[in-house]
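Chemist: mind folding the following:
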Amino acid sequence: MTEDTLQKLEQRVADMINLIEEMGRENEILRTDQQMLRQEFKSLQEKNKIARGRVEQIVARLKSLEP
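Modeler: Here you go, the predicted model:
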């Protein structure tokens, strides 16, 4: 193996290590984003449930006012 070939191989290995580290950081960011979105989704589901209950109450009151 020539010196040039060895240097190219070392560079490729270093590039791969950098890529793996970058992907690890991106993966952590994506996991954090995913967790935040899950929490937001749960919150929105709860708000939707509350709003639905209020609308049902209004509809029931309106129906009770019908002659």
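Chemist: going forward, measure contacts and count neighbours with C-alpha atoms only.
Modeler: Noted.
Chemist: ok, now how distant is Asn18 from Glu26?
Modeler: 12 Å (Cα to Cα, to the nearest Å).
Chemist: same question for Glu10.
Modeler: 24 Å.
Chemist: here's the other one to compare against:
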Amino acid sequence: MTSKTRLAQWIEDNDLTLGEVAELTGFSKSMIGLAARGERNFSAAGKVKVARRLGARVGVLFDVTAEDKVAV
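Modeler: Next up is the predicted model:
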């Protein structure tokens, strides 16, 4: 059994669809789905954009790496 990504869990907890998250963030539904399944990663700037548009902290939605901290 695989665990959900933080993004997928947040989407579920907030009763949103991938389409709704895509509309709110400006990213495609496909990209949101890939990220929610852990198959793609956003850049550091992309993580910030998603978090801001969803009104959440980056660390709540994504694992934050040292590389992300330097980039932002």
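Chemist: could I get the TM-score for this pair?
Modeler: The TM-score (TM-score structural alignment, normalised by the length of the first structure) is 0.20; 15 aligned residues with a Cα RMSD of 2.5 Å.
Chemist: in the helix or strand hosting Val48 of the second structure, which residues are buried?
Modeler: For Val48 of the second structure, the element it lies in under DSSP states H and E is helix 44-54. Residues 44, 47-51, 54 are the ones in helix 44-54 of the second structure that count as buried (16 or more other Cα atoms under 10 Å).
Chemist: report all helices and strands that the helix or strand following it contacts.
Modeler: Where DSSP H and E defines the elements, the next helix or strand beyond helix 44-54 of the second structure is helix 58-61. On a contact count with 3 or more Cα pairs under 8 Å, 6 or more residues apart in numbering; DSSP states H and E, helix 58-61 of the second structure meets helix 6-13, helix 44-54.
Chemist: these: which one's closest to Glu23 of the second structure?
Modeler: helix 44-54 (9.8 Å; Cα to Cα).
Chemist: and the gap between the residue nearest in space to the middle of the first structure and Ala51 of the first structure?
Modeler: Nearest residue to the geometric centre of the first structure (Cα atoms, centre = their mean): Gln34, 2.2 Å. In this view, Gln34 of the first structure and Ala51 of the first structure are 25 Å apart by Cα to Cα.
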